[in-house]
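Asker: kindly generate the corresponding structure for this input.
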Amino acid sequence: MKGLFCFIAFAVSFSALAQTCLTDAIATTPTQDFVELQNDEVWHQTTDLVWKRCAEGQTWNGTTCAGEAIKYTWQQALTLAHTASKEDLLGWRLPNVKELASVTERLCVRPAINDSVFPQTPPDDFWTSTPSTRDPERAWVVAFFNSSHSIKQKDRFVYVRLVRTYIAEE
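Answerer: Prediction:
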């Protein structure tokens, strides 16, 4: 009996972590709006933005995002984006709040993103480059738990996903 209780508790806790989506509505970020580019990048044709498929710290293995995503402070996230852009000269940057919100899948929660395009996305906050206009110590985040937006202290540790503008020659 004790083993059965442990199994049920495990099954319930595991299912609580799985993505949940409404099935009777039209997706806000359907897979066909994205085109796979080289390596770990996808082009969102709707916005003409190219996204890293994985959160920073994870690596694309050709099928999914492997490893653990890493959290950064806002300043560290800005520096990380600058370094990434400097390394390959493609213009990687931290997305603004509207750009990051454009890839949220509002029909899903935990995570609120198209997990076919962006697998293994932590269902948590991601930094944007948009600072708070009222408090210089805070910046906007997009929560991939439920696609909400809020402002957080810049010294908090939050996940990062980089973006760049699409270049037609790609």
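Asker: can we go C-alpha only for contacts and neighbour counts from here?
Answerer: Fine.
Asker: okay, strands next: where are they in the protein?
Answerer: 20-21, 34-36, 41-44, 49-52, 59-60, 65-66, 108-109, 125-131, 138-143, 148-153, 163-165 (DSSP state E).
Asker: show me what the longest one is packed against.
Answerer: In terms of contacts (3 or more C-alpha pairs under 8 Å, 6 or more residues apart in numbering; DSSP states H and E), strand 125-131 is packed against helix 74-88, helix 97-101, strand 138-143.
Asker: how about 7 Å then?
Answerer: helix 97-101, strand 138-143 (3 or more C-alpha pairs under 7 Å, 6 or more residues apart in numbering; DSSP states H and E).
Asker: another for comparison:
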Amino acid sequence: MKTSTTFLLTLLVFGGAFNVAYGECKDNITPSTPTNRFTLNDNGTVTDNQNGLVWMRCSLGQTWDGSTCTGSASTYTWAQALASADESNYAGFSDWYLPNIKELNSIVETACYDPAINLTVFPNTPSSGYWSSSPYAYYYYNAWYVYFSLGGGLNLNKNGSKRVRLVRAGVAQ
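Answerer: Predicted coordinates:
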């Protein structure tokens, strides 16, 4: 764990030197989240047929226009991220929640980076951190997030700013 965290931090610090193209995927790596694993719903949601979770296709702050996510993804503190789920009534559903770290990691696309997510399923996802609902046990004032530039899980002070993608259980109608 220490080695991978050190590598990730090194890449973050010196990231400009690598000249990474946006949304690059490696053909020699089997996709972890192939598009056929998902059902793309007309209401701006997507159903993960592997685990039954229903995700918002867009990050909070973006708008689903029927074919893609437009606008800019907003940033939130951890408390604001948790509250945003309680306030959401997206696509006619009020049972949205902030995913735990395991759920959020389930949409990481390991064959891609910058961002490490399937852009057909989750278009215009920024290569940045997304809050999970999972607190960090060692430091009570931190929480886990997934950094979608490379797909790794990290922790940050809960007052830091990250983006949000909400999820719900069940099948979208």
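Asker: circling back to that earlier point, out of the helices and strands packed on strand 125-131 of the first structure, deepest packed?
Answerer: For these, average neighbour numbers computed from mean count of other C-alpha atoms under 10 Å are highest in strand 138-143, which has a mean of 24.
Asker: what stretch of the second structure does that strand fall on?
Answerer: Aligned by TM-score structural alignment, strand 138-143 of the first structure corresponds to residues 142-147 of the second structure.
Asker: burial of the aligned residue in the second structure for V160 of the first structure, as a residue count?
Answerer: Mapped onto the second structure by TM-score structural alignment, V160 of the first structure lines up with V164. For V164 of the second structure, the count of nearby residues is 29 (other C-alpha atoms under 10 Å).
Asker: ok, V164 of the second structure to R37 of the second structure distance?
Answerer: Distance, V164 of the second structure to R37 of the second structure, by C-alpha to C-alpha, to the nearest Å: 22 Å.
Asker: go on, Y76 of the second structure?
Answerer: Taken as C-alpha to C-alpha, the span from Y76 of the second structure to R37 of the second structure is 29 Å.
Asker: more neighbours, those two?
Answerer: For Y76 of the second structure versus R37, neighbours defined as other C-alpha under 10 Å are more numerous around Y76 (21 against 14).
Asker: next up, the contacts around that one.
Answerer: Counting by C-alpha atoms under 7 Å, 6 or more residues apart in numbering, Y76 of the second structure makes contact with S161, K162, R163.
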